[in-house]
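S.K.: just the structure for this:
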Amino acid sequence: MANFVLVAGARLGAWAWDDVVPHLRAAGHAAHPLTLSGLAEKRGRPAGLRTHVQDVVTEVERHAPDRVVLVGHSYAGVPVGQAAQLIGPRPARVVFLDAALPVDGESFAAGWPDGGAELTAAIEANGGSWPCARPEHFAGHGLTEEQTARIVAGATPHPGATLTEPATLTGPLADLPATYITCLAAGEPDEQAAALLAAGHWRSAELDTGHWPMFSRPGELARLLIDAAAP
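M.R.: Below is the predicted model of the structure:
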């Protein structure tokens, strides 16, 4: 049995995994969807990137699971990648789901094509939070109107400091036992992930859908997560 700790990307909370969790549990695994500080039911809690890293570490320690599988979607790849280096013993697997990866000394925003200028400006204009996306942002990602409406309705503004604070790594990401899942409709992995995959450090998997597969393909995503958890 694997113990999945599931962390969704920016603006989302544990609720984003509602359609995936039943598939994991039906297959005999434990699933612990996590809301990061400042989001969803934890909205209003002050949070920086270190807070989100500690959120993940604390969740693992709270459940004290064996065979922990950390899953980080989108932005959450940044805190999950750091947390994976801090928990002991090493996780059985880290799954980066169409995710950003942490770069030592750099922020999530720094990975944007403009160096994060547009993202930083949006945070400043919104009182320190990254505002929620409009429905048209989700077009072309294999989502139904109902699924898009569900994401929009459940989203909360994202704490800006988590996006602009630099990451801290204690070792090479290549040393993590990791799988990278690419969502094909969202484009290719970034250069860092592509290099790790090309070098054979990590396993690779693909989903023929967009960037939010927990909504568009929950059953298929659950099967890939279960496959990734296998030794």
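S.K.: going by C-alpha atoms from here, please, whenever you check contacts or count neighbours.
M.R.: Fine.
S.K.: how about the helices in this protein?
M.R.: With DSSP state H as the definition, the chain shows helices at residue ranges 21-26, 49-63, 77-84, 117-125, 145-154, 161-164, 191-198, 213-216, 218-229.
S.K.: how about this one, so we can line them up?
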Amino acid sequence: MSDFVLVAGAWLGASAWEDVVPGLRAAGHGVHPVTLSGVGEKREEPVGRQTHVTDIVDEVDRLGLRDVVLVGHSYSGIPVGQAAERLGDRLARVVFVDASVPADGESFVSAWWQGPAALEAQLAGNGGWWAPPAAPDFEGQGLSDAQTARIVSDCTPHPGASLSDRAVLSGGLGKLPATYIKCLLDGPEPSDDVAALLTGERWELVTMDTGHWPMYSRPDELAGILNGTVAH
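M.R.: Predicted coordinates for the structure are as follows:
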């Protein structure tokens, strides 16, 4: 069996995976949700250069894990992609859940779809933190009222330092065994950088007919897809 290391996107900690964990454990896998520094119950921990990458690698080291399926959602695809490269032969697969992917020397801010200045202005206006969304911001993402209430309660401000942290990659992401899960309510096609990676032999695309937070909207379906990735 594999060990799944689950890392949620901006504003969210380990609790985001609460409804996904049972489906993975029922299949016999180890499951290890991670809260990154500066969010959730770790909101007081400082965040600097490569902190989130180190958070992930240190958790794998601390637990002595091998045959690791590293799962990154949204923002966390950037540190997860870097951590996956650092795990070497301990990595079984990396899974990006509607996620950003890292590019060497680039950050989440530099690839922000509205332009870097737009996100930097948001951070500057909130003391260097990215304010979490309000309930109306989750509309159209396939979430019930109860699921929306839960995700809003789980969110905490996200440290801006992590968003501007430039990725460090020594090789190409295309060399890693990877699954990209595209959530169709958040856009029908992967971004251009992801589409380019999907042309390689080691990457596969899976789609879900739900929004950007499938661990809340479709946790059982997401668990089933994740379980399927270990058959490669």
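S.K.: picking up where we left off before, from the helices of structure 1, which stretch is densest packed?
M.R.: Ranked by mean neighbour count, the helices of structure 1 are led by helix 77-84 with a mean of 28 (mean count of other C-alpha atoms under 10 Å).
S.K.: tell me what that helix is packed against?
M.R.: Other elements packing on helix 77-84 of structure 1 under the criterion 3 or more C-alpha pairs under 8 Å, 6 or more residues apart in numbering; DSSP states H and E are helix 49-63, strand 68-73, strand 93-97.
S.K.: mind checking which of those is nearest Pro177 of structure 1?
M.R.: The closest approach between Pro177 of structure 1 and any of those, judged by C-alpha to C-alpha, belongs to strand 93-97 at 5.1 Å.
S.K.: what residues in structure 2 pair up with that closest one?
M.R.: Using TM-score structural alignment, strand 93-97 of structure 1 corresponds to residues 93-97 of structure 2.
S.K.: still on that earlier bit, in TSV, list the helices of structure 1 along with distance to Val5 of structure 1.
M.R.: As requested, those are arranged in TSV below (distance: least, C-alpha to C-alpha, whole Å):
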stretch	distance to Val5 of structure 1
helix 21-26	10
helix 49-63	7
helix 77-84	10
helix 117-125	28
helix 145-154	20
helix 161-164	19
helix 191-198	21
helix 213-216	14
helix 218-229	11
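S.K.: for Gly171 of structure 1, find the nearest of those helices.
M.R.: Counting by C-alpha to C-alpha, Gly171 of structure 1 lies closest to helix 77-84 out of the helices of structure 1; the figure is 9.4 Å.
S.K.: specify the angle between that closest one and strand 68-73 in degrees.
M.R.: Orientation check (axes from the mean of the first three to the mean of the last three C-alpha atoms, to 10 degrees): helix 77-84 of structure 1 against strand 68-73 gives 160 degrees.
S.K.: quick one: helix 77-84 of structure 1 to structure 2 mean distance?
M.R.: In this overlay with structure 2, the average offset of helix 77-84 of structure 1 from its partner residues is 0.3 Å by mean C-alpha distance after the TM-score superposition for structure 1.
S.K.: how distant is that helix from the center of its chain?
M.R.: Counting by C-alpha atoms, centre = their mean, to the nearest Å, helix 77-84 of structure 1 is centred 9 Å from the centre of its parent chain.
S.K.: and the angle from that helix to strand 93-97?
M.R.: In terms of direction (the same axes, to 10 degrees), helix 77-84 of structure 1 departs from strand 93-97 by 170 degrees.
S.K.: in space, what's closest to the residue most central in space within structure 2 - neighbours in sequence excluded?
M.R.: Centroid check for structure 2 by C-alpha atoms, centre = their mean gives His73 as the closest residue, at 2.2 Å. The shortest distance from His73 of structure 2 to any residue other than its chain neighbours is 4.5 Å, reached at Val97 (C-alpha to C-alpha, 6 or more residues apart in numbering).
S.K.: now swap in Ile78 of structure 2 and tell me
M.R.: Pro102 (4.5 Å).
S.K.: that neighbour touches Gly81, doesn't it?
M.R.: Yes - counting by C-alpha atoms under 8 Å, Pro102 of structure 2 touches Gly81, with 6.2 Å between them.
S.K.: who wins for proximity to Ala133 of structure 1 among the helices of structure 1?
M.R.: When the helices of structure 1 are ranked by proximity to Ala133 of structure 1, the top entry is helix 145-154, at 7.2 Å, counting by C-alpha to C-alpha.
S.K.: give me the residues contacting that closest one.
M.R.: Helix 145-154 of structure 1 is contacted by residues 12, 16, 40, 132-135, 138, 215-216 when judged by C-alpha atoms under 8 Å, 6 or more residues apart in numbering.
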